[in-house]
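**Q** Curious how this folds, go ahead:
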Amino acid sequence: MTDPDSPTERLVDLLDLERIEENIFRGHSPDEPLQRVFGGQVAGQALVAAGRTTDGDRPVHSLHAYFLRPGVPGVPIVYMVERVRDGRSFTTRRVVAVQQGRTIFNLTASFHRGEQGFEHQMPMPDVPDPESLPRLADEVRDHLGTLPESLERMAHHQPFDIRYVERLRWTPRELEGVEPRSAVWMRAVGPLGDDPLVHTCAVTYASDMTLLDAVRLPIEPLWGPRGFDMASLDHAMWFHHPFRADEWFLYQQESPVATGARGLARGQIFDRQGRLLVSVMQEGLFRKAGG
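**A** Down below sits the predicted model:
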C-alpha cells in the first residue's frame, strides 16, 4: 500500500501526468505558499511529457529549456508536445508548458539510441561520504535551535535528502574569501520504482534545487534572510549514464561568472563509484530584494 503523505510518493504522483490528447498532457501543481511554481517541477514534468511520446527504447541524452514566466502554485499546467524528429538514432521533442492561457516554459529534449564509442571523463572530487554528513534540516536546527517555518515545511515535504559537503556559513564574515563553489550529496528519501524515465525526471527536478547556491555563496549565507530575489532563466542537462535517483549522488556545483544581474552555474552529478552521470548548466537572475 502506498503512503499518500510520503514525499517520494508525492514526487512520483507529481511526475505522473494525465494524457488528455495524443500529444497533450496535464500536470498538477501543489497549492503551496510559494511565490512561483518550483522550476524543477516544471522541467521534470515537461520531460515526462516528452518521454511519453517516444517508444521508450531511447533514453534522453540532453535537454535545453527556458523559464519564461513564473508558474502559479495550485493551478494545473498543460504540456503540449511537438514531435520534431524520429530518426534512426535520435528522437527530438519540443514541449511548451501553458498555464492560464500563457506560455510559462519551453523545453527541447533529444533521445538517443545507445551506441558503442570511446570514453573518458573528469574525476570525481574527493569528498566525505554522505553518511558522515548531517542532513540539511538537522544542521540548520542545530545552529538555530529550531527550524524556521518555511524550512520545517520544506523538510516535511522534501522528496530528497540533501547533505552539504562543507559546513553552512551563517554570517557575511564567514563568507570572506569563499569561492563560488558548492557540493551536496542527494538521494530520494524513498524508493522511486523501476521506470528509468521517472528517475531521470526526478534528477531533473532535483537539479534545480541547489545549483544557484554556487552563485550566491560569495554574496550571502545560503540559509538566512535573502538580500536578493532569484529566478532561474534557463536550464540545460546532458545525461551520460543510467542511474537511480533513490541512490546517493554527488552534485558538484560552481559559478564561473556573475555579471549584469545574472549568474551562471554549472554542475556535475556523480554516483558513489565516481561515474559522471549528468552535466548541468543554468543561468539565474539576481536582483536586490525590493529593488
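**Q** hey, let's count contacts and neighbours off CA atoms from now on
**A** Will do.
**Q** burial count for the closest residue in space to residue 40 that isn't next to it in sequence?
**A** Distances taken as Cα to Cα, 6 or more residues apart in numbering place residue 205 nearest to residue 40, at 4.0 Å, with adjacent residues excluded. Residues lying near residue 205 (other Cα atoms under 10 Å) number 23.
**Q** same question, the one 3 residues further on
**A** Per other Cα under 10 Å, the neighbour tally for residue 208 reads 20.
**Q** Same question for residue 132.
**A** Neighbour count of residue 132, defined by other Cα under 10 Å: 9.
**Q** for the one 3 residues further on, same thing?
**A** Using other Cα under 10 Å, residue 135 has 18 neighbouring residues.
**Q** thought it was touching residue 163?
**A** Yes: applying Cα atoms under 8 Å, one finds residue 135 in contact with residue 163, separated by 4.9 Å.
**Q** Show me what counts as buried in stretch 134-149.
**A** Using 16 or more other Cα atoms under 10 Å as the test for burial, stretch 134-149 gives 134, 135, 136, 137, 139, 140, 147.
**Q** And the strands in the stretch 101-250 of the chain?
**A** Per DSSP state E, counting those that start in this stretch, the stretch 101-250 of the chain carries strands over the ranges 102-112, 160-164, 181-188, 228-239, 249-259.
**Q** how about CSV for those, with distance to residue 129 and mean neighbour count added?
**A** Supplementary listing: the strands of the stretch 101-250 of the chain in CSV, determined by distance: least, Cα to Cα, whole Å; neighbours: other Cα atoms under 10 Å:
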stretch, distance to residue 129, mean neighbour count
strand 102-112, 33, 20
strand 160-164, 10, 22
strand 181-188, 8, 23
strand 228-239, 23, 19
strand 249-259, 10, 20
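**Q** Any idea which of those strands gets closest to residue 268?
**A** When these are compared by Cα to Cα, strand 249-259 sits nearest residue 268, at 5.1 Å.
**Q** got the angle for the following helix or strand past the closest one vs strand 249-259?
**A** Remark: after strand 249-259, the chain's next helix or strand is strand 262-271, criterion DSSP states H and E. Interaxial angle of strand 262-271 relative to strand 249-259 (axes from the mean of the first three to the mean of the last three Cα atoms, to 10 degrees): 160 degrees.
**Q** Second input sequence below; structure requested for side-by-side comparison:
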Amino acid sequence: MNSAKQLLNILELTEVGTHQFEGESKTIGSPNVFGGQVLAQALNAAYRTITNKRILHSLHSYFLEAGNLELPIRYEVSIIRDGGSFSTRRVTALQRDKIIFILSASFHKIEGGYEHQIPMKTNVKPPEELLSWEDLLKQYGKLMPKNRREFLEIERPIDFKPTVIANPMDRKDLPPFNDIWFKLKGNINGLELPIKQQILTYISDYNILLTAILPNASKAHYGNLQMASLDHSMWFFREFDFDDWMLFSIESPSSSNARGFSRGNIFSRDGKLIASVAQEGLLRPWKRQ
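**A** From the prediction side, this is the model:
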C-alpha cells in the first residue's frame, strides 16, 4: 500500500447487513492489525449511518484485543441518538464474534460561533530541510537495527519527516516531545470532509505512542518493549485539505505503571489547528527468561 488511493480502498467498508460493515487489513510492519486502521474503518462505519450531513467533532475508543491481519473485521453500528444538533454512534469491531475494539463518536451540525486556537510552533524546521523515512532508509538502512530497518521497508501511503532524528545506536534519554511533518502520497484533491477525517484518524496513530518512550530511550526500544495502543481520542476543529504538509506536534506528560500517555495537535502548514489527539498505550518491558 503506497498511495492515498490504496489507503482509501482499505478504509471503505463493505455493507454486510443493517448497520453492519466488513473490512480487510493491511500490515504496516506489526504482526497485528494497525490501530489507526481500525479507528478509521470504525469511523467509516459510523459515518455510513449519518444521513443528516453532520460532521464528526470527537471520538473516543478502546483497543481490547490484538487484531488478526488474516481475518476480516466486522463493524456493528448502534444509533445511540439523533438530537437537534448532535448525533451519537457506538461502533463495535469483532473478529470471529470476539470484540476487539469499541468506539463512540459524536457528530455535530455545522454552526457558527466564537473562535480561538493555540499557535503552531515557530521554531520547527520546514519539511524541505528534512529527511523522510524513505530517505533515512536509503542513506542509513545498512546501519540500522534489523527491526527498525524492516519497519521502514514497509510501503506506506504517507510520507513522514521527523524534525529530530534520534540515532538508535546512541542510547540516551530524550525530551518527551516529537514534531513530525506528514503528507499523503498521490493526488486526491476534492475529498469530502468525512473522508479526510477518516484518513487523518488513520495517520494519528503513527508516532504518538513512540513519543512516550523518548525520556527512557537509553533503556527502552522496539526490541525490549511490548507496545500496544490502549485507547485513542480525537477532537476535530476545522476544515482542511491534504494538498500540503501537515505537522503533528506531540508531547508525553507521563509514563508509569507500564503505560505511557501522549497527546498532540495537528496543524496545517499555515498554522491552522485541525485536530487534537490523546492516547494511552502499553509500554511493558519484556521480562528476561
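**Q** Can you calculate the TM-score here?
**A** TM-score for the superposed chains, counting by TM-score structural alignment, normalised by the length of structure 2: 0.91, backed by 285 aligned residues with a Cα RMSD of 2.3 Å.
**Q** residue ranges of the helices in the stretch 101-250 of structure 2, please?
**A** Ranges of helices in the stretch 101-250 of structure 2, per DSSP state H, counting those that start in this stretch, are 133-140, 146-153, 193-203.
**Q** Quick check: which of the ones you listed is nearest to residue 9 of structure 2?
**A** helix 193-203 (11.2 Å).
**Q** List just the one of the helices of the stretch 101-250 of structure 2 that sits closest to residue 54 of structure 2.
**A** Among the helices of the stretch 101-250 of structure 2, the nearest to residue 54 of structure 2 by Cα to Cα is helix 193-203 (9.3 Å).
**Q** against structure 1, where does the closest one fall?
**A** The alignment of helix 193-203 of structure 2 onto structure 1 (TM-score structural alignment) spans residues 196-206.
**Q** what sits up against that stretch?
**A** Contact with stretch 196-206 of structure 1 is made by 11-12, 15, 39-45, 47-48, 51, 59, 160, 192, 242-246, as judged by Cα atoms under 8 Å, 6 or more residues apart in numbering.
**Q** Map residue 12 of structure 1 across to structure 2 for me.
**A** Aligned counterpart of residue 12 of structure 1 in structure 2: residue 8 (TM-score structural alignment).
**Q** for its match, helix, strand, or coil?
**A** helix (DSSP: H, G, I helix; E, B strand; the rest coil).
**Q** Enumerate every residue touching residue 278 of structure 1.
**A** Applying Cα under 8 Å, 6+ apart, we find residue 278 of structure 1 in contact with 237, 238, 239, 240, 241, 268, 269, 270.
**Q** Please convert these to JSON lines, extending it with distance to residue 114 of structure 1.
**A** Below are the contacts of residue 278 of structure 1 laid out as JSON lines (distance: Cα to Cα, whole Å):
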{"residue": "237", "distance to residue 114 of structure 1": "18"}
{"residue": "238", "distance to residue 114 of structure 1": "14"}
{"residue": "239", "distance to residue 114 of structure 1": "12"}
{"residue": "240", "distance to residue 114 of structure 1": "11"}
{"residue": "241", "distance to residue 114 of structure 1": "10"}
{"residue": "268", "distance to residue 114 of structure 1": "21"}
{"residue": "269", "distance to residue 114 of structure 1": "20"}
{"residue": "270", "distance to residue 114 of structure 1": "20"}
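**Q** Between these, which sits nearest residue 281 of structure 1?
**A** Of all these, residue 281 of structure 1 sits closest to residue 237, with 6.5 Å by Cα to Cα.
**Q** now that closest one, nearest residue through space, not along the chain?
**A** In this structure, residue 237 of structure 1 finds its nearest non-sequential neighbour in residue 280, 4.5 Å apart by Cα to Cα, 6+ apart.
**Q** Mind telling me which residue is nearest the centre of structure 1?
**A** The centre of structure 1 sits closest to residue 207, judged by Cα atoms, centre = their mean, with a distance of 2.5 Å.
**Q** Spatially nearest residue to it, not counting backbone neighbours?
**A** Nearest non-adjacent residue to residue 207 of structure 1, counting by Cα to Cα, 6+ apart: residue 40, 6.9 Å away.
**Q** The one you found: which element?
**A** Residue 40 of structure 1 belongs to helix 39-51 when assigned by DSSP H and E.
**Q** How about residue 36 of structure 1?
**A** Per DSSP H and E, there is no helix or strand for residue 36 of structure 1.
**Q** Just to check, it is in contact with residue 72?
**A** Yes: here residue 36 of structure 1 lies in contact with residue 72, judged by Cα under 8 Å, at a distance of 5.4 Å.
**Q** Compare the two (neighbour count), which wins?
**A** Neighbour count, other Cα under 10 Å: between residue 36 of structure 1 and residue 72, residue 72 has more, with 20 against 14.
**Q** measure the aligned partner of that one in structure 2 to residue 282 of structure 2 for me?
**A** In structure 2, residue 72 of structure 1 lines up with residue 68, judged by TM-score structural alignment. Distance, residue 68 of structure 2 to residue 282 of structure 2, using Cα to Cα, to the nearest Å: 18 Å.
**Q** sorry, back to before: the helix or strand just after the helix holding residue 40 of structure 1 vs structure 2, mean deviation?
**A** Note on helix 39-51 of structure 1: by DSSP H and E, the next helix or strand toward the C-terminus is strand 60-67. Following superposition, strand 60-67 of structure 1 is found to deviate from structure 2 by 0.2 Å on average (mean Cα distance after the TM-score superposition for structure 1).
**Q** Against structure 2, what's the mean shift for the helix or strand following strand 60-67 of structure 1, could you check?
**A** Counting by DSSP H and E, the next helix or strand C-terminal to strand 60-67 of structure 1 is strand 77-86. Strand 77-86 of structure 1 differs from its equivalent in structure 2 by a mean of 0.4 Å after superposition (mean Cα distance after the TM-score superposition for structure 1).
**Q** C-terminal to strand 77-86 of structure 1, what's the next element?
**A** strand 90-99.
**Q** now that following strand against strand 77-86, angle please.
**A** Taking the same axes, to 10 degrees, one finds that strand 90-99 of structure 1 is oriented at 160 degrees with respect to strand 77-86.
**Q** chain center to strand 90-99 of structure 1, what's the gap?
**A** Relative to its chain's centre, strand 90-99 of structure 1 lies at 18 Å (Cα atoms, centre = their mean, to the nearest Å).
**Q** So which bit of structure 2 is that strand matched to?
**A** Counting by TM-score structural alignment, strand 90-99 of structure 1 pairs with residues 86-95 of structure 2.
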